[in-house]
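# Got a sequence here, can you build the structure:
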Amino acid sequence: MDFAYDARTEELRGRLLAFMDEHVYPAEAAAEEQRAAAASPWDVPPVVEELKAEARRRGLWNLFFPGERYGAGLTNLQYAPLAEITGRSPQLAPTALNCAAPDTGNMELLAQFGTEEQRRRWLEPLLAGEIRSAFAMTEPDVASSDATNVQTRIERDGDEYVITGRKWYISGALHPDCRILIVMGKTDPDGPDVRRQQSMVLVPRDTPGVEIRRAMRVYGYEDHYHGGHAEVVLDGVRVPATHLVGEEGGGFAIAQARLGPGRIHHCMRLIGMAERAIELMCRRAAARTAFGKPLARQGVVQEWIADARVAVEQLRLLVLKTAWLMDTVGNRGAHTEIQAIKIATPRTVADILDKAVQLHGAGGVGQDFPLAELWAAARTLRLADGPDEVHQRSLARRELGRHA
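I've put the predicted structure just below:
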């Protein structure tokens, strides 16, 4: 692979870096002030809509979508350094560019598996940034690291499906603009193939029987900008049979197709989070004195910063290689690398952020710096889209199989 960014990537990087410096970073404090003054914690700060309008004006919109029909037509390799930049301000930048999870994965799912009517009704307003969405798979009563465990029932009744179940940590469901839930459940719970028991259906959030029960916290944070993480109860919810995504029994395969690109997008943004942590560490080390000399001259601090730089450069190369493989041999051909970055990146970035918190002392765990919230996000990604251990198990079995 060529390690240099191509001309289009460089041009977009320049535009995006300028947008970040001129609009996103200055908006971080304003967004917090507006959110604190809002009537509801889930109200969107007005500055977020201003950022979205400015991003569209600058042509920085839907960059994640590989096809030109719906997005910018970038390859994964071209998008990777752009996603990294947005990771430096993960609460605002991805949303401003309409590149925030879970909407990105849901848009890709609808584009690949949705009917024309489903795309018209839900994909088009998502692409326009007019609505938000949620993906409802995880459940509290089963080990959701094994997606075949889902217990939510989706039963056919004439021209309708009836959905009954309980989900939690459903990202985006509390956002005031969330209009649609993509729900995974079992249509054939006794089927002989455990990977053909599941299906997915589209459930408008205002459908009778849908109850957003509570907001789930992540290390005390409610993740307001992304619409929170909700516990959702589905009590005899009825939707038309035309709301089925793909075919009955195709839910597990669709979920795997959806999660692959999402995993690499998270890893791209995590590198940006690590870069911001290194920048904050260097500034803090240069500005503070302890025991008669600047922190920047303390040996342990120098080791933290040096190790962080080495780790980020290693991770970036692995993520770029993975993106290149996805472009050249497809997601299946890049399976080992996708799992490798999903294991390595959150773990390493969380450690870098931990050192940055340590260097900032009490400030590191408070709200005056973004480090504590960034650490919570990085640590959570060791669980989201499959916990470390699931990816380690799968990767190890593949590696062992090569030598059997």
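# CA only for contacts and neighbour counts going forward, please
OK.
# From residue 217, how far off is residue 161?
Note on residue 161: its distance to residue 217, by Cα to Cα, to the nearest Å, is 31 Å.
# Out of those two, name the residue with the larger neighbour count.
Between residue 161 and residue 217, counting by other Cα atoms under 10 Å, residue 161 is the more crowded of the two (22 against 13).
# Next SSE downstream of the helix or strand containing that one?
Element membership for residue 161, per DSSP states H and E: strand 160-171. Using DSSP H and E, the helix or strand that follows strand 160-171 in sequence is strand 178-186.
# ok, then the element right after that next one?
Per DSSP H and E, strand 178-186 leads on to strand 198-204 as the next helix or strand towards the C-terminus.
# For the helix or strand following that next one, list every residue counted as buried.
Using DSSP H and E, the helix or strand that follows strand 198-204 in sequence is strand 210-215. For strand 210-215, burial by neighbour count (16 or more other Cα atoms under 10 Å) applies to 210, 211, 212, 215.
# So which residue is dead centre in this protein?
residue 101 (4.1 Å; Cα atoms, centre = their mean).
# need the contact list for that one.
Contacts for residue 101 (Cα atoms under 8 Å, 6 or more residues apart in numbering) come out as 226, 262.
# now the closest residue to residue 254 other than its chain neighbours: how far from residue 255?
Spatial nearest neighbour of residue 254, excluding adjacent residues (Cα to Cα, 6 or more residues apart in numbering): residue 109 at 7.4 Å. Distance, residue 109 to residue 255, by Cα to Cα: 9 Å.
# what touches both of the two?
Applying Cα under 8 Å, 6+ apart, one finds that no residue jointly contacts residue 109 and residue 255.
# To check against the first, give me the structure of this:
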Amino acid sequence: MSWDFSTEPEFQKKLDWMGEFVREEIWPLETLGLDWDQLRKAIAPLQQEVKDQDLWAAHLDPELGGQGYGQVKLGLMHEILGSSTLGPLVFGCQAPDSGNCEILAAVGTDVQKKKWLEPLLSGEFYSAFALTELDNAGADPTNLATSAVADGDGWILNGHKWFISNASTSDFIIVVAVTDPDAERHRRTSQFIVPIDAPGLVVVRDIASMENTAPRPNTYGSHCEVTLENVRVDADALLGNIGDGFLIAQKRLGPGRIHHCMRWIGQSQRAFDMLCERATYRYAQGSVLGEKQTIRNWIADSAAEIQALKLMTLHAAWVIDEEGTAKARKDIALIKFYGGKVLHDVIDRAIQIHGSLGFSSDLPLESMYRAARAARLYDGPDEVHRDSVAKAYLKAYSPPAGNVPSQHIPTRRAAAHEKFADLLAEIA
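Below is the predicted model:
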């Protein structure tokens, strides 16, 4: 089956509109340092423009207000809107809300959809997803300590969650908790919808990090420490079936990684443009930097890496569209660890060519660089994905006879002499 990443003319017009819209309307907002309340007001008219273009929450089915686009189209969109950290927010596809929408749509009850999904889709609500814990490896979502114990007609949740994106600006959190510690490891957990104002749920702090060294209160994009102490939720807070926590989590991760990588391509392209622009006018030792061999190597390497990542990511998206997420696991793991490296390396070169200016906060490169480091951690560290890729490839191989390499020339020569004995006798 041939690969096909082409787009029809009408969709290409949408992509062209997006490119101009992101550059002219969204990039300028990055410089204003707005808090969450100010930002929500500022982006409201932009979100309406996106809705008018029928591009709002395009990953969702039409009955939910989206376009039902496949992963290839969504990938091309995310490449454009991902050049700004505010892009996904304006287009209604920001993490973790996009993934939460998908699982609410997939396994939520009619009541849950009415109460939580509809306002999430409209942009009235925002949400968080609480899986990671400080004392348990984030790379192993089956190894959790947060518990949910049945109590009458509800559940009691206790636990300590860590690095929960947007918890401090969310209206509710989907919490993954252990409901049966004795079950098979992939059936131990379940998911629960917990309102942000539930008694016993505390957003302890916005965690200072490389990405945000001094987080301000009420700021979008922060990562939070969250505790749950005897938090009671009703029975209808359970998402899906008991024991489905891991399976539901996997529904949101595969396509989400496609979108991550395409957004990283958008960020990489933005840094690449800055790199090339600098090469055209900055003089050193008698010529512009673009005439130096080292700089040309940086440009060529960056262009090749971005193009390779884009093709790899679109191929993974195409596999999902044609054969489903399960068939794309190896491809998704490949782009996840390779994409983080490309993002880091291209931004690093762009900083280097700008010297101290690139290191300063007068350009967006330094903040892009700090955020890029997290790409090697989000949705599983590089090491987990590399291991997954290697294991997938090794399944196709087995030890050769007698443990002699299959390409061993003396062995092959002996076999060739036997195979062509008559011919060799004839031509001797």
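# In terms of helix, strand or coil, where does residue 21 of structure 2 fall?
helix (DSSP: H, G, I helix; E, B strand; the rest coil).
# To which residue of structure 1 is it aligned?
Correspondence of residue 21 of structure 2 to structure 1, assessed by TM-score structural alignment: residue 19.
# what's the helix or strand for the nearest residue to that match once chain neighbours are set aside?
Distances taken as Cα to Cα, 6+ apart place residue 55 nearest to residue 19 of structure 1, at 7.6 Å, with adjacent residues excluded. With elements taken from DSSP H and E, the one containing residue 55 of structure 1 is helix 46-57.
# which part of structure 2 lines up with the helix or strand immediately after that helix in the chain?
As assigned by DSSP H and E, the chain's next helix or strand after helix 46-57 of structure 1 is helix 76-86. With TM-score structural alignment applied, helix 76-86 of structure 1 matches the range 71-81 in structure 2.
# ok, now how distant is the match of residue 21 of structure 2 from residue 89 of structure 1?
Remark: distance between residue 19 of structure 1 and residue 89 of structure 1 (Cα to Cα) = 12 Å.
# Equivalent analysis for residue 389 of structure 1, please.
Counting by Cα to Cα, the gap from residue 389 of structure 1 to residue 89 of structure 1 is 28 Å.
# Repeat that for residue 190 of structure 1.
45 Å.
# Looking at those two, which one has more neighbours?
A side-by-side neighbour count of residue 190 of structure 1 and residue 89, using other Cα under 10 Å, places residue 89 first with 20 against 10.
# Hmm, residue 367 and residue 360 of structure 2 touching each other?
No. Counting by Cα atoms under 8 Å, residue 360 of structure 2 stays clear of residue 367, with 9.3 Å between them.
# burial measure for residue 240 of structure 1, as a count.
As a burial measure, residue 240 of structure 1 scores 16 neighbours (other Cα under 10 Å).
# I misspoke; the intended subject was residue 256 of structure 2.
With other Cα under 10 Å as criterion, residue 256 of structure 2 counts 21.
# Ok, residue 339 of structure 1 next?
When neighbours are counted by other Cα under 10 Å, residue 339 of structure 1 comes out with 21.
# Test my guess that it contacts residue 393.
No. Using Cα under 8 Å, residue 339 of structure 1 makes no contact with residue 393, being 10.0 Å away.
# To which residue of structure 2 is residue 351 of structure 1 aligned?
Correspondence of residue 351 of structure 1 to structure 2, assessed by TM-score structural alignment: residue 345.
# before we move on, what about residue 376 of structure 1?
Match for residue 376 of structure 1 (TM-score structural alignment): residue 370.
# excluding its backbone neighbours, what's nearest its match?
Spatial nearest neighbour of residue 370 of structure 2, excluding adjacent residues (Cα to Cα, 6+ apart): residue 211 at 5.1 Å.
# Quick one: residues contacting that neighbour.
Contacts of residue 211 of structure 2 by Cα under 8 Å, 6+ apart are 367, 370, 371, 374.
# go on, residue 319 of structure 1?
Per Cα under 8 Å, 6+ apart, neighbours of residue 319 of structure 1: 80, 264, 267, 268, 341.
# residues in structure 2 aligned with the strand holding residue 161 of structure 1?
Strand 160-171 of structure 1 corresponds to residues 154-165 in structure 2, going by TM-score structural alignment.
# after superposition, how close is the helix or strand containing residue 313 of structure 1 to structure 2?
In this structure, residue 313 of structure 1 sits in helix 299-328 according to DSSP H and E. Taking mean Cα distance after the TM-score superposition for structure 1, the mean distance separating helix 299-328 of structure 1 from the aligned residues in structure 2 is 0.7 Å.
# quick check: angle from that helix to helix 76-86?
Taking axes from the mean of the first three to the mean of the last three Cα atoms, to 10 degrees, helix 299-328 of structure 1 and helix 76-86 form an angle of 150 degrees between their directions.
# residues of helix 299-328 of structure 1 that come out buried?
By neighbour count on 16+ other Cα under 10 Å, the buried set for helix 299-328 of structure 1 is 301-302, 304-305, 308, 311-312, 315-316, 318-327.
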